[in-house]
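> missing the sequence, but the structure's below:
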């Protein structure tokens, strides 16, 4: 079997971004004080930024109160279960250059309704871990 040191691996930043670019559903954690919320959300990513599409509501309102968020994706492959966490400020995209980049990346939402509010997380921290798994 495996020794204890073989059970958990820290992922490189490049490996984290590779996984972020090929996965498109994650969880966004945001809030202030005890009012922290976690939202499942579709996203797309490029080299240093995670892009989200949403509608006007809780997420867009909370950005003005506390823009710092955590975003997490996870999965399993090749005998490993893994998790990637991105932290940084969430901002609404209003500049045409930002909107164009998000559009070129093919940002789509699986949730019903109009998702006309484009947002991004400018990653200040990206970490990932892999665990040996029987999955």
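Happy to help now that I have it. What you are looking at is a predicted structure, and each value in this text was computed from that prediction instead of being measured.
> going forward, measure contacts between C-alpha atoms and count neighbours the same way
Noted.
> go ahead and confirm residue 30 touches residue 69.
Yes. Between residue 30 and residue 69 there is a contact at 4.9 Å, judged by C-alpha atoms under 8 Å.
> right, and the helix or strand after the longest strand anywhere in the chain?
Counting residues, the longest strand found in the chain (DSSP state E) is strand 80-92. Stepping forward along the backbone from strand 80-92, the first helix or strand reached (DSSP states H and E) is helix 96-104.
> how many neighbours does the nearest residue to residue 90 once chain neighbours are set aside have?
What sits nearest to residue 90 in space, not counting adjacent residues and going by C-alpha to C-alpha, 6 or more residues apart in numbering, is residue 121, at 4.5 Å. For residue 121, the neighbour count with other C-alpha atoms under 10 Å is 23.
> shouldn't residue 121 be within a strand?
Yes. Counting by DSSP: H, G, I helix; E, B strand; the rest coil, residue 121 is found in a strand.
> which residues does it contact?
49, 50, 51, 69, 87, 88, 89, 90, 91 (C-alpha atoms under 8 Å, 6 or more residues apart in numbering).
> tell me which of those is nearest to residue 76?
residue 50 (20.8 Å; C-alpha to C-alpha).
> which helix or strand contains that closest one?
Going by DSSP H and E, residue 50 is in strand 49-54.
> next, the angle from the next helix or strand after that strand to strand 49-54.
On the C-terminal side of strand 49-54, the closest following helix or strand by DSSP H and E is helix 58-65. Going by axes from the mean of the first three to the mean of the last three C-alpha atoms, to 10 degrees, helix 58-65 is angled at 120 degrees with respect to strand 49-54.
> and residue 87, how close does it get to residue 129?
For residue 87, the distance to residue 129 equals 15 Å [C-alpha to C-alpha, to the nearest Å].
> against that first model, consider the following:
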């Protein structure tokens, strides 16, 4: 009998756990609908209570986010020491943020643009749903990939 490691279990995360994990990272991917197809944009973000805020400039990302269609933000992390990974997805609607003094002091001041150029607009995603998963990365011997199943484009 072959002694294979058991497949990793997947833990479905509660909303509070998802928000706690999101507060610990700054990079995610924003999914928006542009014309007739989805687009993904990497971006840095902050949580503000139970919403997501990001900073941007006029362009495709902003136009699509504010068009009124649902958007999604996905963030994840892998702990290289423990091989535990998690992924959280926030789905909701985006709206431009009114830049009150409180907002500028508590959120905007902590959200620095990573790419060059002015990014003077702030967008808030108010979630309709938040979901998350946490799991241990499967060891390579459990992937069940053999050369017989591998793409053979190099030999064909």
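On my side now, so go ahead. What you are looking at is a predicted structure, and each value in this text was computed from that prediction instead of being measured.
> drop the TM-score for these two in here.
The TM-score (TM-score structural alignment, normalised by the length of the first structure) is 0.85; 133 aligned residues with a C-alpha RMSD of 2.2 Å.
> residue 22 of the second structure matches what in the first structure?
For residue 22 of the second structure, the aligned position in the first structure is residue 20, judged by TM-score structural alignment.
> make that residue 133 of the second structure, sorry
So residue 133 of the second structure corresponds to residue 129, using TM-score structural alignment.
> in which helix or strand does that match reside?
Per DSSP H and E: strand 125-132 holds residue 129 of the first structure.
> and that strand, which residues are buried?
126, 127, 128, 129, 130, 131, 132 (16 or more other C-alpha atoms under 10 Å).
> what of stretch 63-78 of the second structure?
For stretch 63-78 of the second structure, by 16+ other C-alpha under 10 Å, it's 64, 65, 66, 70, 71, 72, 73, 74, 75, 76, 77.
> one more: stretch 24-32 of the first structure?
24, 25, 26, 27, 28, 29, 30, 31.
> coming back round to it: out of the buried residues of strand 125-132 of the first structure, what pair is the most spread apart?
126 and 132 (20.7 Å).
> returning to that earlier point: surely the match of residue 133 of the second structure and residue 84 touch.
Yes. Between residue 129 of the first structure and residue 84 there is a contact at 6.7 Å, judged by C-alpha under 8 Å.
> give me the mean deviation of the helix ranked longest in the second structure from the first structure.
In the second structure, taking DSSP state H as the definition, the longest helix is helix 15-22. Here the mean offset of helix 15-22 of the second structure against the first structure after fitting is 0.9 Å, by mean C-alpha distance after the TM-score superposition for the first structure.
> check the gap between residue 114 of the first structure and residue 40 of the first structure for me.
In terms of C-alpha to C-alpha, residue 114 of the first structure sits 16 Å off from residue 40 of the first structure.
> okay, the two: which has more neighbours?
Legend: neighbour count by other C-alpha under 10 Å for residue 114 of the first structure and residue 40, higher for residue 40 (14 against 11).
> contact partners for the more buried one?
Here residue 40 of the first structure is in contact with 25, 26, 27, 28 (criterion: C-alpha under 8 Å, 6+ apart).
> kindly report the same for residue 36 of the second structure.
Neighbours of residue 36 of the second structure in contact, by C-alpha under 8 Å, 6+ apart: none.
> what does it correspond to in the first structure?
Using TM-score structural alignment, residue 36 of the second structure lines up with residue 34 in the first structure.
> got it, and residue 108 of the second structure?
Under TM-score structural alignment, residue 108 of the second structure pairs with residue 103 in the first structure.
> run a quick neighbour tally on that match.
Using other C-alpha under 10 Å: residue 103 of the first structure sits among 13 other residues.
> now swap in the one 5 residues further on and tell me
Here the count is done by other C-alpha under 10 Å, and residue 108 of the first structure has 17 residues near it.
> contact partners for it?
So residue 108 of the first structure contacts 42, 43, 53 (C-alpha under 8 Å, 6+ apart).
> at the geometric centre of the second structure, which residue do we find?
residue 74 (1.9 Å; C-alpha atoms, centre = their mean).
> nearest residue to it in space, please, no chain neighbours.
Nearest non-adjacent residue to residue 74 of the second structure (C-alpha to C-alpha, 6+ apart): residue 89, at 4.4 Å.
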